[in-house]
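S.K.: I'll drop the sequence and a predicted model, then ask my questions.
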Amino acid sequence: MSANPQWDVRRALRVARLFQLLCGAREAAVTPFLTLYLRQLGLAAPWVGLLMGTKHLIAAFWAPFCAFLARSYRNRRALLMGSLLGSGAASLLMALVPPRDRAPGDRACNRSRGAAPAVLPPEVALTGTSAPARPASRSPARAPSLPAESSAGTGDASGFRTGPRESVREPVSHPPRHLVGSAEGARTTPEVLQPITPALKNTPWEGAFKGVSTAHPLLAGGSALGSPANLSAAKGNSGDLDFSWEGLRWTFILSLGFMVLWELLAAPLQQVADDSLFEYLDFVDATDRYRNLWFWRLLGTSAGVCGIAALVEQLDCFLMTSGPPGVVHFYGYSLVSSLALLVSIAFPVPKCRQREPSYRAVKALSLIEGDPRLILLASTVFVIGAITSTVQNFLFWHMKDHGSSELVMGFSVALGLLGEILLHPFKTTLLRKLSRAGTVGLGLGCLSGQLLYYSFLWSWWSVLPVQILSAVSNGALWWAVGASIEDLATPRTERPLRAVFEGHFYGGGASLGSFVGGFVVRHFSLAALYQASCVVLLLWLILFLSIWPRLPQERQINYSKLLTMEASDTSDSEQGMEPDWLVKAMREDLSNWKG
């Protein structure tokens, strides 16, 4: 190692920007759409919640541990490259998980190409006459056997086809979900096929151990699709149900194993890269430039989430064979990981490592324990993580039920990120006018408004207008949390304290929210989940705003006190001396902080 290493800051920043851009696109290729893919595999909401909760839990505690072990130059470089290479390969294993429905791919391709079949799939042996859609009843399990009769004829505008009159009897316990939802409706309109409408939120979800149908609700002009339950009912044999449970069990076990391996390899990347770059810039007193790199990551995420969604629309049917739609996401993730791997060869990792104190997370936790304001702030971040996980896990389910394509879903994510970028120039003004606590309250209020709005979605495009609030509910909220952490932290504990908040508390809350949210969706509905989350968040907002002003508001002013003492010792005889500039700045900042 050279005694006088050369520090090329401009080159290091160019490489870091490109790396952040690629990492943002890499995460956007899979992470927003992962729960939608798991649903297409046939997993019910509780299973998906368990998988996502496990993923968040690993990320919350495994990443800091790996960053602690990889302090040396060689270990950090090797960990960066190994994480990119290993996670890119491990993501492809998810494409090998067998879906519960053996052949969902052809139906998805037919839908995406605009060639929906005029008749229902073979597993749905029921045909009928088109009728206006009606909301399904909340108790379809009590419906008697439903005969369906029609005469040979032609298709109609809704995509159903009238065929020869036949009578097919379905078992009482497994009525098709697209048929008339009540016994009264079955008696009065025996020839009606009911596609699922936005009133799906009133339909009870299938049990966790029975899975859910991989068929999605109808788009405009689409045709109803059969579910595994319909196939089992048509066969009328209990052995088929056992086989379905066996397939569901292996689908969940393989998904869990592959996801754990994938997350163990991918989780350390971001924290190790951030630590390396910060230490590199800290050697030349250029850490102020480190603060501007978040822009490139958001830009990469926005481009990646829209780009991969557009690719899925075009290439999904050509790349998949018997698997579920969505394998393009994993291919895109691996491709971008390979590009980031090439960039990581030149990523700035300091050769002269600073001797930092060990166990920084432990020291940050001890600092939180002794400050009631940090305890309240940490609790707020935990609640934010739990509530936000419900949006990340199930919002795309809700949009899919209303006919949204993946391109619309990707655009909704990009819209929120671009709004955050556009709001950033007003960050200082916002924090000064509203104070830290006021901005946190504004962010929580906007997030609760979004949740309430999500529970009343009525169309595939209706989610787009409210996404602009993400600039406040995500961007401004975290700006206020970060500014509060800097105000309350002791010297050289700002970054460890922020890492604990974003890793342990937010990740732990997201894990708990995923576990609970899946079971709430099973027993109630997605709309009920968002309404309950809105109520919880409003109650926490009231609690936060009522407690925060009553807490002691002392701030860390040790350096200004020392400067004041030095000034008084060296210039006691001087009259009319102006107060120290740092003391002035601290007093002005304190008045702005208190609002």
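M.R.: That came in fine, so what should we check first?

S.K.: going forward, measure contacts between C-alpha atoms and count neighbours the same way
M.R.: Noted.

S.K.: tell me where the stretch 51-200 of the chain has helices.
M.R.: Assigned by DSSP state H, counting those that start in this stretch, the stretch 51-200 of the chain shows helices spanning 73-94, 105-112, 183-188.

S.K.: for residue 590, see how far away the residue positioned nearest the centre of the chain is.
M.R.: Centroid-nearest residue in the chain, with C-alpha atoms, centre = their mean: residue 392, separated by 3.1 Å. As judged by C-alpha to C-alpha, to the nearest Å, residue 392 and residue 590 stand 37 Å apart.

S.K.: put this next to the previous one:
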Amino acid sequence: MVRGEQVNLKKVILFTTFFFTIYYSGKGCLLPYLTLYFRQLGLSATQTGMLFGGKALVGFWTGPAWARCARRYKKRRIILMISLFMAIAGNLGLTLIPPVDKALSLVYCPNDNHTDGVHKGGGNGHTNITHTSTNPSLVQSTPSPEKVTEPNVRLTSPTFGSFSNEATATSEHSVFANALQKSYDRYKKKQNAKGKEVSMEKFLDWLKSHDADLYSAVLAHTLPPDFGDRQKREDSASDDADTSINSGTTRWSLKGLQNQMFTLKDQFMDLEYRTFIFALSVILIGELFASPGQEICEDALYETLDSVDEVEKYGSHRSYGLFGYGFFAFITSIIVDNASCIIFPDTSRLMIYFYSFAIFFGLAFLLAFCYPIYTDSKVRNRSKYVKGLKAILSSRSNAMFVITMIFAGAFQANITNFLFWLLQDLGGSELLFGSVVFISTICEIPLLYLGIFLAKKISNIGTVALAMFFLSVRCLLYSFLQHPWAVLPIELSHAFSYGALMGAVSSLAEQIAPPGEERSVEHIFMSLYWGFGYGCGCMIGGYLYDKVGLVILFQGSAVLAFIWATIVIATAKLVPQKKKTLHYASLLQGGDEDDISDDSDEMFSDDWLVNALNEK
């Protein structure tokens, strides 16, 4: 579509709305559930955070760069096609990565015949204890009653689950040893840093205070009462005594267990490292080429509407896209929830999410051949992001919004990446995960239309503070969840914690941006949220998850969000907000609208219309 060509406005709006509905629906089928897949691969929270963080940061830089190149060299359609194809290839490439342990597909699948009960993991993702007094099949089969500290205790772990047959006994032992090895490595590192002695006795004392679940698991394997007294020795020392850890009919020697722990370290950690490297490579390469797709479509639609002076119709496609995102995320979760854990040989049911994504994006790829792309024969050299960034930096009051978007994006990363881990540990199903996505997305739609109205009623600063307050409450309530389905009412707050914040951003963009550059300012703020802030939050949140646990992570996010909301309110009156000033003399000078600037009021101090109005 070139300048001067007749535009069928209804056809353009109908087609682009359908395209974005398909595009967002494909995202909804997969993106919310990727964190579950990475957990099933056996990756830690730190590694999962690095995957999502790396993806966000790559998109933060490459998306605008690709979009600008596509516009400059008039290759938008080609780059759009490449972007959609690489999105499909990159995400399907993740399905080819072997998990650390194939049993993980059964551990996180509570409603299949392969499991005896609902998995209930802990916040650290390692070995945990589940108590039961009603179902004898849930009790570990090997220990004899008189040997077990707590009769109705069984070991469950993300790496060996709740199995009771003999075929999995060795796997349970191996992964128990791996969990113990990881804790021992952390203990050893801390002791060496302090220059203190490293011994098995002190390790158990440390384990009791730092990982009660794993310590209880050690007790469940019946360590002798005098274990600590008999096993004082340095980490490097060798003891050939046959000190036994009895577990019913199974006899484990302490030396054998320790040797196996160190033997498994090379095998298990090497496999885990390879899995992480493969996943990181696939994600970064895929995102490198897939990042500009949505931005190219948005730019093309906006410029097409601008060419016929119908810019006010821009944005109507978003509500349909969000509905498709939430609705098909829910539908796909129902299908997965009712599917068997293993749908094909060695194929987890989570693959349904990937296949659904590929179907929708494949359809979007075909539609991209006909997507309306406006081609302006006059290519402007000046980047719209430079002008938008200049408008944001023109006032110190805008710094509050910049920092807020980074903080809010970081807090949102913790929710997006690890909320489903928490619900999974509480026994939540795929149906619940889909319901969470559906409710939070649907609640966001009304704020697309009411967000700017709310910001104008209570001011931009007030809306930002309100959004951060709701985000604080939301994180705090997550930390106290005891039942998985109790999360659904909390998701209603997403309308204000995110929707209201976006309304404030849109309102601010209208106030500070040069004429015609409001969308550029809004896009920069959104990039700070979903790019820089979200990416940093993923990495920091994943690291803190492994160090302090998810409860502390959510509570810390809640405290920081509340403190920042208070700071925003306190400083609102101290730093006056600069509003955009439109100089009529600059408009009468003619020329390109890109040359219009509001940098200096003195430049147009002789504006005859402004002076006339002031004299009057």
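M.R.: Okay, I see it. In this text the structure is predicted, and so the values were computed from the model without any measurement.

S.K.: what's the TM-score here?
M.R.: Taking TM-score structural alignment, normalised by the length of structure 1 as the basis, the two superposed chains have a TM-score of 0.76; 507 aligned residues with a C-alpha RMSD of 3.8 Å.

S.K.: map the residue nearest to the centre of structure 1 across to structure 2 for me.
M.R.: The alignment partner of residue 392 of structure 1 in structure 2, by TM-score structural alignment, is residue 416.

S.K.: that match: what's it in contact with?
M.R.: residue 32 (C-alpha atoms under 8 Å, 6 or more residues apart in numbering).

S.K.: which parts of the host helix or strand of it are buried?
M.R.: Element membership of residue 416 of structure 2, judged by DSSP states H and E, is helix 398-425. Using 16 or more other C-alpha atoms under 10 Å as the burial criterion, the residues of helix 398-425 of structure 2 that qualify are 398, 400-425.

S.K.: what about the residue lying closest to residue 1 of structure 1 once chain neighbours are set aside, distance to residue 45 of structure 1?
M.R.: The spatial neighbour of residue 1 of structure 1 that comes closest, neighbours along the chain excluded (C-alpha to C-alpha, 6 or more residues apart in numbering), is residue 351 at 7.2 Å. Taking C-alpha to C-alpha as the measure, residue 351 of structure 1 falls 47 Å from residue 45 of structure 1.

S.K.: with residue 467 of structure 1 instead?
M.R.: Taking C-alpha to C-alpha, one finds residue 467 of structure 1 at 24 Å from residue 45 of structure 1.

S.K.: strands along structure 2, start to end?
M.R.: With strands called from DSSP state E, structure 2 shows them at 128-131, 153-156, 244-247, 250-253, 342-344, 347-348.

S.K.: and of those strands, who's closest to residue 385 of structure 2?
M.R.: strand 347-348 (43.1 Å; C-alpha to C-alpha).

S.K.: that closest one vs structure 1, average offset?
M.R.: Average distance, strand 347-348 of structure 2 versus aligned residues of structure 1 after superposition (mean C-alpha distance after the TM-score superposition for structure 1): 4.8 Å.

S.K.: for the aligned residue in structure 2 for residue 62 of structure 1, give its distance to residue 91 of structure 2.
M.R.: Taking TM-score structural alignment for the superposition, residue 62 of structure 1 sits opposite residue 62 in structure 2. From residue 62 of structure 2 over to residue 91 of structure 2 the distance is 18 Å, taken as C-alpha to C-alpha.

S.K.: now do residue 569 of structure 2
M.R.: 42 Å.

S.K.: mind checking which of these two has more residues around it?
M.R.: Ranked by neighbour count (other C-alpha atoms under 10 Å), residue 569 of structure 2 and residue 91 place residue 91 first, with 22 against 15.

S.K.: find the nearest non-adjacent residue to the more buried one, please.
M.R.: Closest residue to residue 91 of structure 2 apart from its sequence neighbours, by C-alpha to C-alpha, 6+ apart: residue 354 at 7.0 Å.

S.K.: burial count for that neighbour?
M.R.: Neighbours of residue 354 of structure 2 (other C-alpha under 10 Å): 23.

S.K.: what's it aligned with over in structure 1?
M.R.: Using TM-score structural alignment, residue 354 of structure 2 pairs with residue 330 in structure 1.

S.K.: its match and residue 31 touch, don't they?
M.R.: No. Assessed by C-alpha atoms under 8 Å, residue 330 of structure 1 is found out of contact with residue 31, at 9.9 Å.

S.K.: hang on, the earlier thing: more neighbours: residue 467 and residue 45 of structure 1, which one.
M.R.: More crowded of residue 467 of structure 1 and residue 45, by other C-alpha under 10 Å: residue 45, with 31 against 19.

S.K.: can you tell me how far the more buried one is from residue 256 of structure 1?
M.R.: Relative to residue 256 of structure 1, and taking C-alpha to C-alpha, residue 45 of structure 1 is found at 14 Å.

S.K.: ok, residue 409 of structure 1 next?
M.R.: Distance from residue 409 of structure 1 to residue 256 of structure 1, counting by C-alpha to C-alpha: 25 Å.

S.K.: looking at those two now, which is surrounded by more residues?
M.R.: Per other C-alpha under 10 Å, whichever of residue 409 of structure 1 and residue 256 has more neighbours is residue 409, with 24 against 20.

S.K.: and residue 458 of structure 1, how many residues sit next to it?
M.R.: By the measure other C-alpha under 10 Å, the count of residues near residue 458 of structure 1 is 16.

S.K.: so it sits right up against residue 402, yeah?
M.R.: Yes. If you go by C-alpha under 8 Å, residue 458 of structure 1 and residue 402 touch, sitting 7.0 Å apart.

S.K.: wait, residue 108 of structure 1 sits on residue 325?
M.R.: Yes. Using C-alpha under 8 Å, residue 108 of structure 1 is in contact with residue 325, at 6.9 Å.

S.K.: what's the closest non-adjacent residue to the counterpart of residue 278 of structure 1 in structure 2?
M.R.: Alignment note (TM-score structural alignment): residue 278 of structure 1 maps to residue 302 of structure 2. Closest residue in space to residue 302 of structure 2, ignoring its immediate chain neighbours: residue 314 at 6.3 Å, by C-alpha to C-alpha, 6+ apart.

S.K.: coming back round to it: what about the helix holding residue 416 of structure 2, how far off from structure 1?
M.R.: By mean C-alpha distance after the TM-score superposition for structure 1, the fitted helix 398-425 of structure 2 averages 0.9 Å away from its aligned residues in structure 1.

S.K.: ok so, going back, ok, so what distance separates the match of residue 392 of structure 1 from residue 436 of structure 2?
M.R.: 11 Å.

S.K.: thinking again about what came up before, quick check, the match of residue 62 of structure 1 in contact with residue 293.
M.R.: No. Using C-alpha under 8 Å, residue 62 of structure 2 is not in contact with residue 293; the gap is 11.0 Å.

S.K.: please say which of those two ends up with more neighbours.
M.R.: A side-by-side neighbour count of residue 62 of structure 2 and residue 293, using other C-alpha under 10 Å, places residue 293 first with 24 against 17.
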